[in-house]
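Undergrad: the amino acid sequence is not available; the structure is as follows:
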């Protein structure tokens, strides 16, 4: 062919692809992928070989999925656009109309809203367990139509710690998967799948990414599945595919749950992460243990200092002996107690406002798991639409503040808190160096 036109050349001219092995994960920032041969397209759509479209599969995204599965001790991971998408996909892969969830009452309010408002419209009901240490309460809430037990490893607000091993035993006796949101703990501090849980979810926007720059979520599956029990409770996993093709249980075995989440939920609802976001999450994961270890150490130092302050009514941090779940923390969190917790000031919402406005090192924002220390007033933000009784039940009071401790120097954080306590009350507080 002769010389092509200018517009054709500006679209199609590119250097030949040379073989290269980059040390950093390459960013495949593309909507789709070329097929080298005619038959390759048919092989992809028939057997799932290779790559065709980023919504279905992308090498950058798959690299991060592989790392997450390895860190959590799971068989496979599925990376999604947000943590809320991860929760939705994980639950929709297991539930259908007429079925039931038993959930801890100590969960993220976005998840509570999903269960109470959105899934209820699809005919899926939820029972919330207030005393999460009471295994009898979990047992009593299970019905013939229950298909999921749901909890957070370390909970939002009151910093409650679930006894994953004991709850996994309850789930196993009933053949019901235990789904754990492990966002607060991260796989560095605790790996619920190794303690018997079946599915783990994350908001990768938080500690895994670490810098507050991108959104993301993940579902990690244990790969443990009793085929007979799964076929009984989750018939969609045992149903033949269109045209009489093998069922997911036949094709994927123990990975049938996450295969359904990947192929039938995520691919169709479409919460696909950007390959650029996946890359940044992967970069964050490379320093996860370093950040979380320092954040946990800082948090313990800050919590210990706060618990002795006369202006502070209580500190809900699982690393303190005063916390009701400290015994589980000592057993299950040998590398640190996490870095997100609440403190309740003596006073009211106005006291909390003066405290927040006086902070200089802490950033006032809706986020957590950042390298920077953050603060939020739950009663007027994340928990604003609960009743007073509902807020009190999950440890949120007018003077309660949630802090996410970062990697700054602990002395600077304590100094900032001391100034804020002085500004929020009439008590003269000496500066702590």
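TA: Here it is on my side, so go on. These figures come from a predicted structure and were not determined experimentally.

Undergrad: hey, let's count contacts and neighbours off CA atoms from now on
TA: Noted.

Undergrad: is it true that residue 116 touches residue 126?
TA: Yes. Residue 116 lies in contact with residue 126 (CA atoms under 8 Å); the separation is 7.0 Å.

Undergrad: higher neighbour count, the two?
TA: Comparing residue 116 with residue 126 by other CA atoms under 10 Å, the one with more neighbours is residue 126, at 20 against 16.

Undergrad: is it fair to say that one lies in a strand?
TA: Yes. Residue 126 forms part of a strand when assessed by DSSP: H, G, I helix; E, B strand; the rest coil.

Undergrad: could I get the full set of strands for the stretch 51-200 of the chain?
TA: With strands called from DSSP state E, counting those that start in this stretch, the stretch 51-200 of the chain shows them at 76-80, 100-104, 125-129, 146-152, 178-181, 199-203.

Undergrad: out of these, the one nearest residue 357 is which?
TA: strand 199-203 (27.9 Å; CA to CA).

Undergrad: mind listing what's buried along the closest one?
TA: Within strand 199-203, the residues scored as buried using 16 or more other CA atoms under 10 Å are 199-203.

Undergrad: closest one of the residues you listed to residue 8?
TA: residue 203 (42.7 Å).

Undergrad: was I right to think the closest one contacts residue 217?
TA: Yes. Using CA under 8 Å, residue 203 is in contact with residue 217, at 4.4 Å.

Undergrad: the structure to be compared is supplied as follows:
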């Protein structure tokens, strides 16, 4: 592994960031279930707190188990560093925190997870931030939405719930021209299907709760830093480009170069916001990532088969899966997601809202849960759950109208999933 060769994804998902435990020789990464770490001496402690030396101080900031996960995800994404945190929602705030100030805004896609829309349209107002929601298929609208106070552009690679694929190359060209970072939520795609940094993303966020862990056991999030953005190119990002009072005037961009954002996320973000990933969650996610490519191949294979069946069913109005030749996003697969269009999509049921509710209640294999990316196949009626707080117009814009259900296709036998949908549709549309 030290011969300079670039390892393939299947090898990196098992080995990146991981080494035998130096104390015991344990091959699997141990769960370091500790809050604090003994310093070698007073000088060692002072250097750690002054960011003059890298090490472990307190598990709100750094933890050896979490550190392995951070390095592994950063490696898989092609990034330079990462910050693990308590959830995907926490990762979004952690990504924005070094970039924003009161009065600043972000330009965000209308096609986002409902909880993200609520976070951006309501909650971030309490920080004095705001969001402008734009259809990211309308590139001129994206350009026009960016103003002097815009500090980031935000989208999902494969959008939840509809499975729409974003033209990341086109969007990153716009953000580059404006001199602001592009943040891409890559939860639905994972780095196996899509690597946003290769398409110009500055930062990549994940809800590790979903496909990375893959078994519905723990919540978590991560922010991956590409290391490619010049935070000193203008005066828009003083947290990174100007002296930090809490560290005796240290300037993160000057002191840490390409790693400035990562170090700020730990030294300031985790220190003050406390959105910490716990080591047991990191352990579960590390185990999940070891089989990521195997699972994603099966997820995509099943999704393709189920979506194709649904599209021909007379009880279904339409299917949004980008892997279908009928999808307006089909041509983006080869460029953005060359290994497949993921396993998340929606379909509209004839009979509207009431038929959707009946469908959900009639399914036997599909689990009705507010989650995605599990080995198990999942379903939810977004308009009555995850997108319930949004207006009808916002629901429609997000692809979560009242006649639509979202599927997260698991790794079971596809024929069994189709049979389950068949009997449930019969009940729903009787």
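TA: Yep, that arrived. Computed from a predicted model, the values in this text were never measured in an experiment.

Undergrad: any idea what the TM-score is?
TA: After superposition, the two chains reach a TM-score of 0.92 (TM-score structural alignment, normalised by the length of the second structure), with 408 aligned residues with a CA RMSD of 1.5 Å.

Undergrad: one step back: would CSV of the buried residues of strand 199-203 of the first structure with distance to residue 193 of the first structure be doable?
TA: Formatted as CSV, the buried residues of strand 199-203 of the first structure follow (distance: CA to CA, whole Å):
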residue, distance to residue 193 of the first structure
199, 7
200, 7
201, 11
202, 13
203, 17
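
Undergrad: where along the stretch 201-350 of the second structure do the strands fall?
TA: All strands of the stretch 201-350 of the second structure, identified by DSSP E, counting those that start in this stretch, fall at 203-207, 221-225, 316-319, 344-349.

Undergrad: the third one vs the first structure, mean deviation?
TA: Averaged over the aligned pairs, strand 316-319 of the second structure sits 0.5 Å from the first structure after superposition, using mean CA distance after the TM-score superposition for the first structure.

Undergrad: helices or strands next to that strand in the packing?
TA: With contacts defined as 3 or more CA pairs under 8 Å, 6 or more residues apart in numbering; DSSP states H and E, strand 316-319 of the second structure has these neighbours: helix 292-311, strand 344-349.

Undergrad: also the second one?
TA: For strand 221-225 of the second structure, the contact count by 3+ CA pairs under 8 Å, 6+ apart identifies helix 64-77, strand 81-85, helix 88-96, strand 203-207, helix 260-264 as packing neighbours.

Undergrad: deepest-packed of these, please.
TA: Among these, ranked by average contacts under mean count of other CA atoms under 10 Å, first place goes to strand 81-85 (a mean of 31).

Undergrad: kindly compare burial across the strands of the stretch 201-350 of the second structure and name the winner.
TA: strand 221-225 (a mean of 30).

Undergrad: how close does that one sit to the first structure?
TA: With mean CA distance after the TM-score superposition for the first structure, strand 221-225 of the second structure averages 0.3 Å from its match.

Undergrad: and residue 309 of the second structure, how many neighbours?
TA: With other CA under 10 Å as criterion, residue 309 of the second structure counts 14.

Undergrad: distance check, it against residue 348 of the second structure.
TA: To residue 348 of the second structure, residue 309 of the second structure is 14 Å away according to CA to CA, to the nearest Å.

Undergrad: skip the chain neighbours and tell me the closest residue to the residue nearest to the spatial centre of the second structure.
TA: Compute the mean C-alpha point of the second structure, and by CA atoms, centre = their mean the closest residue is residue 206, 2.4 Å away. Using CA to CA, 6 or more residues apart in numbering and skipping the chain neighbours, the partner closest in space to residue 206 of the second structure is residue 187 (4.7 Å).

Undergrad: kindly report the same for residue 93 of the first structure.
TA: Per CA to CA, 6+ apart, closest to residue 93 of the first structure is residue 261, 5.1 Å.

Undergrad: so who does the residue in the first structure that residue 351 of the second structure lines up against touch?
TA: Matched by TM-score structural alignment, residue 351 of the second structure corresponds to residue 347 in the first structure. Contacts for residue 347 of the first structure (CA atoms under 8 Å, 6 or more residues apart in numbering) come out as 398-399.

Undergrad: residue 347 of the first structure belongs to a helix?
TA: No. The assignment for residue 347 of the first structure by three-state DSSP gives coil, which leaves it out of any helix.

Undergrad: contacts only, for the alignment partner in the first structure of residue 333 of the second structure.
TA: The alignment partner of residue 333 of the second structure in the first structure, by TM-score structural alignment, is residue 329. Residue 329 of the first structure is in contact with 161, 318-319, 337, counting by CA under 8 Å, 6+ apart.

Undergrad: now those: which count as buried?
TA: Using 16+ other CA under 10 Å, the buried ones in the contacts of residue 329 of the first structure are 161, 318-319, 337.

Undergrad: got the strands of the stretch 201-350 of the second structure as a markdown table, with distance to residue 425 of the second structure columns?
TA: Below are the strands of the stretch 201-350 of the second structure laid out as a markdown table (distance: least, CA to CA, whole Å):
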| stretch | distance to residue 425 of the second structure |
| --- | --- |
| strand 203-207 | 31 |
| strand 221-225 | 35 |
| strand 316-319 | 9 |
| strand 344-349 | 8 |
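
Undergrad: for residue 78 of the second structure, which of those strands is the nearest?
TA: So among the strands of the stretch 201-350 of the second structure, strand 221-225 is nearest, using CA to CA, at 8.8 Å.

Undergrad: of the strands of the stretch 201-350 of the second structure, which is nearest residue 386 of the second structure?
TA: strand 344-349 (13.6 Å).

Undergrad: residue boundaries of the helices in the stretch 151-300 of the first structure?
TA: 164-174, 186-189, 227-233, 235-238, 248-252, 256-260, 267-269, 275-285, 288-306 (DSSP state H, counting those that start in this stretch).

Undergrad: average offset of the longest one relative to the second structure?
TA: This points to helix 288-306 of the first structure. With mean CA distance after the TM-score superposition for the first structure, helix 288-306 of the first structure departs from the second structure by a mean of 0.4 Å once superposed.

Undergrad: that helix maps to which residues in the second structure?
TA: Counting by TM-score structural alignment, helix 288-306 of the first structure corresponds to 292-310 in the second structure.

Undergrad: what does the shortest one give?
TA: Under TM-score structural alignment, the counterpart of helix 267-269 of the first structure in the second structure spans residues 271-273.

Undergrad: list of residues touching the matching stretch?
TA: In contact with stretch 271-273 of the second structure (CA under 8 Å, 6+ apart) are residues 60-61.

Undergrad: that stretch vs the first structure, mean deviation?
TA: Counting by mean CA distance after the TM-score superposition for the first structure, stretch 271-273 of the second structure comes out at 1.1 Å.

Undergrad: which positions in that stretch come out as buried?
TA: residue 271.
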